[in-house]
Each structure stands twice: as structure tokens, then as C-alpha cells.
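>>> sequence and predicted model, in that order:
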Amino acid sequence: MVMFLKSMGPLWLLFILGLWLVSPSLTQENSREKHFLIQHYDSNPNGRNDVYCEKIMRLRGLTKPCKAKNTFIHGGYPSIKAVCGDEAGKPYEEGRFRISKSQFQVTNCVLHGGSTRPPCRYRATSDFRYIVIACEHDLPVHLDHTVTAN
């Protein structure tokens, strides 16, 4: 094996260098997608009321301090990810974002009361809406907003 690596010479070094340069960008990309999922994705909610909002906001770490507003998208993740492509999404606002071609079930959690210190009390509203997201490398990384009509 050592002989093989020696015979590869500079090509082997370039390969290793390439892996070293690519890995951080993939890690950062995946962390942005994971952050999006933590903040905005709940595939199968157990209720969509005030208690749901208070529980999921606490479980997702969005209550230190209390986040003023947050939207959760429900359904299958492949459908959300597909908005980054042309089959399920289209450019929005000069291509900075993508808007879904179909509506998603969403729950909006809005802080009730003036304090941003726990305990956080939320009011829930549920609806079907189009989602407007930012994508990087065909992965959703930011929920900008939702709209009732496109």
C-alpha cells in the first residue's frame, strides 16, 4: 500500500488537499440545513394549539429568550426540500428565494405577553400556506415567510 501511495506522488497530495478543502463547506451546509429543520420542521405535530407551541418551542431551544414568532412546517421533508428545485418551487423576489408551488400545513407560534423571559406563553394559529425559503446547494436553509396566495 505504501508503495502505491509513493507511486501516486503529487496526485495523492492533491486528492488529500481537495478533501480537506471541501469538507468544511459540506459541514457548514449541513449545519445550516439542520438549523432550518430544528427551527421550522415538525413532520407530524401532536395537536396544533397553544400547548403544542409552548412545548415544541421549549423542546427546540427557542425559549431562552422567548422567540417572538416562529413557524413550523408539517408534512414530509422531501416535499419541503423539493421546493429548492423547479418541480415543486419557483424563483421568488429576483431569485433570492424559492416559493413553493403548493401549500403546506403550517403552525405559527406567536409570543403572548410582553416578556421575552421564560416561562414563554405562545398562541398558535394553523393554516395552509405557500412557503418562501432560501436554498443552498438544493437544501433548505432559511424560512423567510409564508403567504396565502402566490
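All right, it came through fine.

>>> going by C-alpha atoms from here, please, whenever you check contacts or count neighbours.
Noted.

>>> need the contact partners of stretch 31-39.
Arg60, Leu62, Asn70, Thr71, Phe72, Leu139, Pro140, Val141, His142, Leu143 (Cα atoms under 8 Å, 6 or more residues apart in numbering).

>>> dump the residue contacts of the closest residue in space to the fifth one that isn't next to it in sequence.
Just to be clear, that refers to Phe72. Spatial nearest neighbour of Phe72, excluding adjacent residues (Cα to Cα, 6 or more residues apart in numbering): His40 at 4.3 Å. With contact set as Cα under 8 Å, 6+ apart, His40 has these partners: Asn70, Thr71, Phe72, Ile73, Leu143.

>>> let's bring in a second model and compare:
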Amino acid sequence: MHFKGSGPILFALLMVVFIVETYAADYNTFLRQHYDNPKSNVGNRYCNTMMQRRGMARPQCKAVNSFIHGSKKQIIAVCGKGGKPYGNGLRRSNKQFSVTTCKLSGGSPRPPCNYRENRSNRFIVIACRGGKPVHFDEGQI
């Protein structure tokens, strides 16, 4: 069966679905890599445990990663009135968040991974798409 004129409509619909799924995937990746609220109680090896649990210690050790200990609502707000433009499509939070940064110690990026922990209160810099965070700028630590 052939539907005349439905090609462009079907294409547009598929593009909308693709874009929505891409934003959702990027936001979910952001949450997996950078969201931990309240801070997980995993003992005195927080970074080693969290990096392993969140899939950033295989096949290679991620060099630096930060976990934000604020609510999803507070973090999403940075994409709107809770943040301000910070150049190159980034946004800087208006308020400070509790953040734990894990830095790889040792020379090899291959497992087993060993991380140093640094917890501080600071402004976060993120990239947003579709009103949700999709990237944490580690360069702004």
C-alpha cells in the first residue's frame, strides 16, 4: 500500500523521535556520570567504588570525574534561571553545590583504577540541551 505525501511527515516524525531519544540518552549519561544525591554511603573508598559502579573504570580508567550532590531539580535549574551563560554554550550555576571530584592517581590509565577524592562546595559549569544537563565541564574545577 502506498501513501502519497506521507514521506516528509514520516521523516519529520522519525527525526523528532531521534532528537528526543538523543537528548534523553545524553541526560541519562550525565546522571550516571555526575549525579549522586544524597552522596552514596560506600565507605572510605568513595571514588574507587563509585567510578567502578558507574562504569568509568573499564576498559580504561577515566582520568577525572565529578559527582554533584544536589537534587536533579537544582541541577536542571542551572539550565534556566538557576544559571547564567558562561561562554561556548556552557552555563554556570548561580549557587554552589557540594561536589566530589575523583582524580586518577598513578601513571597508568588501565585497571585496576585508584582515585584520590576531593570534596568541596563550588559553582558548577554544565552544557544543556533541551533544558537538561548533558555535560559537566571538568575544566572548571
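Cool, the structure landed. It should be emphasised that the depicted structure is a prediction, and the values quoted were computed from it without experimental measurement.

>>> one step back: the residue nearest to Phe72 of the first structure maps to what in the second structure?
Under the alignment (TM-score structural alignment), His40 of the first structure pairs with His34 in the second structure.

>>> thinking again about what came up before, can I get the contacts of stretch 31-39 of the first structure in a markdown table with neighbour count and secondary structure?
Formatted as a markdown table, the contacts of stretch 31-39 of the first structure follow (neighbours: other Cα atoms under 10 Å; DSSP: H, G, I helix; E, B strand; the rest coil):
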| residue | neighbour count | secondary structure |
| --- | --- | --- |
| Arg60 | 12 | coil |
| Leu62 | 18 | coil |
| Asn70 | 19 | strand |
| Thr71 | 22 | strand |
| Phe72 | 24 | strand |
| Leu139 | 20 | strand |
| Pro140 | 26 | strand |
| Val141 | 23 | strand |
| His142 | 19 | strand |
| Leu143 | 21 | strand |
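
>>> among the residues you listed, which two are most distant?
Distance extremes for the contacts of stretch 31-39 of the first structure: the farthest pair is Leu62 and Leu139 at 22.3 Å, using Cα to Cα.

>>> got the residue ranges for the strands in the second structure?
64-68, 83-85, 90-93, 97-104, 115-122, 125-129, 132-136 (DSSP state E).

>>> out of these, nearest to Pro38 of the second structure?
Of the strands of the second structure, nearest to Pro38 of the second structure by Cα to Cα is strand 64-68, at 9.1 Å.

>>> mean shift between the closest one and the first structure?
Mean deviation of strand 64-68 of the second structure relative to the first structure after superposition (mean Cα distance after the TM-score superposition for the first structure): 0.6 Å.

>>> can you tell me what part of the first structure that strand aligns to?
Going by TM-score structural alignment, strand 64-68 of the second structure lines up with residues 69-73 of the first structure.

>>> what does the matching stretch contact?
39-43, 104-111.

>>> switch the residues you listed over to JSON lines; also include distance to Glu93 of the first structure.
Putting the contacts of stretch 69-73 of the first structure into JSON lines (distance: Cα to Cα, whole Å) gives the following:
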{"residue": "Gln39", "distance to Glu93 of the first structure": "23"}
{"residue": "His40", "distance to Glu93 of the first structure": "21"}
{"residue": "Tyr41", "distance to Glu93 of the first structure": "23"}
{"residue": "Asp42", "distance to Glu93 of the first structure": "26"}
{"residue": "Ser43", "distance to Glu93 of the first structure": "27"}
{"residue": "Phe104", "distance to Glu93 of the first structure": "20"}
{"residue": "Gln105", "distance to Glu93 of the first structure": "23"}
{"residue": "Val106", "distance to Glu93 of the first structure": "22"}
{"residue": "Thr107", "distance to Glu93 of the first structure": "24"}
{"residue": "Asn108", "distance to Glu93 of the first structure": "23"}
{"residue": "Cys109", "distance to Glu93 of the first structure": "25"}
{"residue": "Val110", "distance to Glu93 of the first structure": "26"}
{"residue": "Leu111", "distance to Glu93 of the first structure": "28"}
